[in-house]
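Asker: what follows is a predicted structure for the sequence shown.
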Amino acid sequence: MTMRYVALLRAVNVGGTGKLPMSDLRAICESVGFTNVRTYIASGNVVFESRLAEPAVKARLESGLQAYAGKPVGVLIRTGAELMAVLAGNPFKTAAPNRTVAIFLDTPPAADALSRVTGQQDEEIALGTREIFVHYGSGMARSKLKIPAASAGTARNMNTIETLATWATE
């Protein structure tokens, strides 16, 4: 059975050291056997279909990206249903969606993950299933927030998550 997945790449941007044109990302996905590949904004978001299970999808995409970049590129994989669950589970639904993020993780955060947070000012933080939710009251630019448990994750704001969830479930 074919599944639709969303891949969220870590440390990818439109300029600088992590530069990965979205056309190249689409080509990499197709070269490792994924179909109906579609990227969303230039920050490492891609929706595609595969018959493989999530661990194999992750391994195949990470391998293709490493061959391209010459270094490991972290990838977090979710299904459309999982992204819909993230939207439903957002504890900060009344906050501005562009100031609220889910930091996606490979595994569930430890129960004490928030005990090591530093620099917290007006940010609100909550644990999710395989995510850490953060509402940046004054915006991300001014924040000094450090969440050690999120160091291997990648953040997306609620607007981006909503678009990706819609694409992955349509």
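Answerer: Yes, it's here.
Asker: all contacts plus neighbour counts: C-alpha atoms, from now on.
Answerer: OK.
Asker: what ranges do the strands span in this structure?
Answerer: 3-9, 35-40, 45-50, 75-79, 100-104, 124-127, 131-135, 154-157 (DSSP state E).
Asker: got the angle between the fourth one and strand 3-9?
Answerer: Spelled out, it's strand 75-79. 150 degrees (axes from the mean of the first three to the mean of the last three C-alpha atoms, to 10 degrees).
Asker: using a markdown table, please lay out the strands of the chain together with distance to Gly15.
Answerer: Below are the strands of the chain laid out as a markdown table (distance: least, C-alpha to C-alpha, whole Å):
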| stretch | distance to Gly15 |
| --- | --- |
| strand 3-9 | 15 |
| strand 35-40 | 16 |
| strand 45-50 | 16 |
| strand 75-79 | 19 |
| strand 100-104 | 22 |
| strand 124-127 | 29 |
| strand 131-135 | 25 |
| strand 154-157 | 17 |
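Asker: okay, one more to line up with it:
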Amino acid sequence: MATTARTSTYALLLRGINVGAHRKVPMADLRTLLTELGHGDVRTYLQSGNAVFTGGTRDEGALAADIGQAVEKHFGFTVDCLVRGAPYLRAVVENCPFPAAELEGRQLHVTYLSERIDPGRLASIDVKSFLPEEFRLGERALYLYAPGGLGRSKLADVLGRPSLTKGVVATTRNWNTAVKLAEMTGGTAR
């Protein structure tokens, strides 16, 4: 009797590519690279380093390391990579501590984290001085409400300081992208 290998759907989040003239990763090339690594049903979303693919059930960290090495070899520079499965992406959307349905996508952001961070790292932030901007820490995710958008957010600047994310890969997406990645992996519908 033949056994069928189990496959899972993942999202790949690349950090800091296609911003300005440096660190260009064309999405067509990224799709080809992921396919050459043996992943199936490879799709990309936007130009900011979001891809969805299927593959055997594997450790997300190992997948991210393998893809990171392949990206460096192919494109000639190091890129931080996060890989997350559909259940995690669904949980990020479902556990949003802000009223996402009432907000514009540009007002709400998720910073995906490679590991859970100690809330004590963020304790020094004087949250009242940034109102109406707010943040909440989730499970390997940080939610940011920035009513003026990320580009104008003073709180985002503080949260992005290396001292707060030392040793952790962190990459941010707006809410529309967070929801779309969950949808593309089969994690949730809008």
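Answerer: Structure received. Just so we're clear, the structure is a prediction, and the values are computed from it rather than from any experiment.
Asker: export the strands of structure 1 to TSV and tack on mean neighbour count and distance to Leu145 of structure 1?
Answerer: Shown next, in TSV, are the strands of structure 1 (neighbours: other C-alpha atoms under 10 Å; distance: least, C-alpha to C-alpha, whole Å):
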stretch	mean neighbour count	distance to Leu145 of structure 1
strand 3-9	22	21
strand 35-40	16	27
strand 45-50	23	24
strand 75-79	21	22
strand 100-104	25	13
strand 124-127	18	10
strand 131-135	24	10
strand 154-157	20	13
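Asker: longest helix of structure 1?
Answerer: Secondary structure of structure 1 per DSSP state H: the longest helix is helix 54-69.
Asker: mind listing what's buried along that helix?
Answerer: Using 16 or more other C-alpha atoms under 10 Å as the test for burial, helix 54-69 of structure 1 gives 54, 57-58, 60-65.
Asker: re earlier: right, and the strands of structure 1 - which one's nearest Asp24 of structure 1?
Answerer: strand 35-40 (10.2 Å; C-alpha to C-alpha).
Asker: give me the mean deviation of that closest one from structure 2.
Answerer: Averaged over the aligned pairs, strand 35-40 of structure 1 sits 0.5 Å from structure 2 after superposition, using mean C-alpha distance after the TM-score superposition for structure 1.
Asker: residues in structure 2 matched by that strand, start to end?
Answerer: Matched against structure 2 by TM-score structural alignment, strand 35-40 of structure 1 falls on residues 40-45.
Asker: show me how far the matching stretch is from its chain's centre.
Answerer: Put simply, stretch 40-45 of structure 2 sits 15 Å off its chain's centre (C-alpha atoms, centre = their mean, to the nearest Å).
Asker: same question, stretch 160-170 of structure 1
Answerer: Relative to where its chain is centred, stretch 160-170 of structure 1 has its mean C-alpha point 12 Å off (C-alpha atoms, centre = their mean).
Asker: which one of the buried residues of helix 54-69 of structure 1 is nearest Asn90 of structure 1?
Answerer: Closest to Asn90 of structure 1, out of all of these and judged by C-alpha to C-alpha, is Glu54, at 23.1 Å.
Asker: quick one: end-to-end length of stretch 135-147 of structure 2, please.
Answerer: Using C-alpha to C-alpha, to the nearest Å, one end of stretch 135-147 of structure 2 lies 12 Å from the other.
Asker: what's it aligned against in structure 1?
Answerer: Using TM-score structural alignment, stretch 135-147 of structure 2 pairs with 125-137 in structure 1.
Asker: distance check, the residue nearest in space to the middle of structure 1 against His135 of structure 1.
Answerer: Geometric centre of structure 1, nearest residue: Leu8, 3.8 Å, by C-alpha atoms, centre = their mean. Distance check for Leu8 of structure 1 against His135 of structure 1: by C-alpha to C-alpha, it reads 20 Å.
Asker: quick revisit: in JSON lines: the buried residues of helix 54-69 of structure 1, plus distance to Pro109 of structure 1.
Answerer: Listed next are those as JSON lines, based on distance: C-alpha to C-alpha, whole Å:
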{"residue": "Glu54", "distance to Pro109 of structure 1": "19"}
{"residue": "Val57", "distance to Pro109 of structure 1": "22"}
{"residue": "Lys58", "distance to Pro109 of structure 1": "19"}
{"residue": "Arg60", "distance to Pro109 of structure 1": "25"}
{"residue": "Leu61", "distance to Pro109 of structure 1": "23"}
{"residue": "Glu62", "distance to Pro109 of structure 1": "22"}
{"residue": "Ser63", "distance to Pro109 of structure 1": "25"}
{"residue": "Gly64", "distance to Pro109 of structure 1": "27"}
{"residue": "Leu65", "distance to Pro109 of structure 1": "26"}
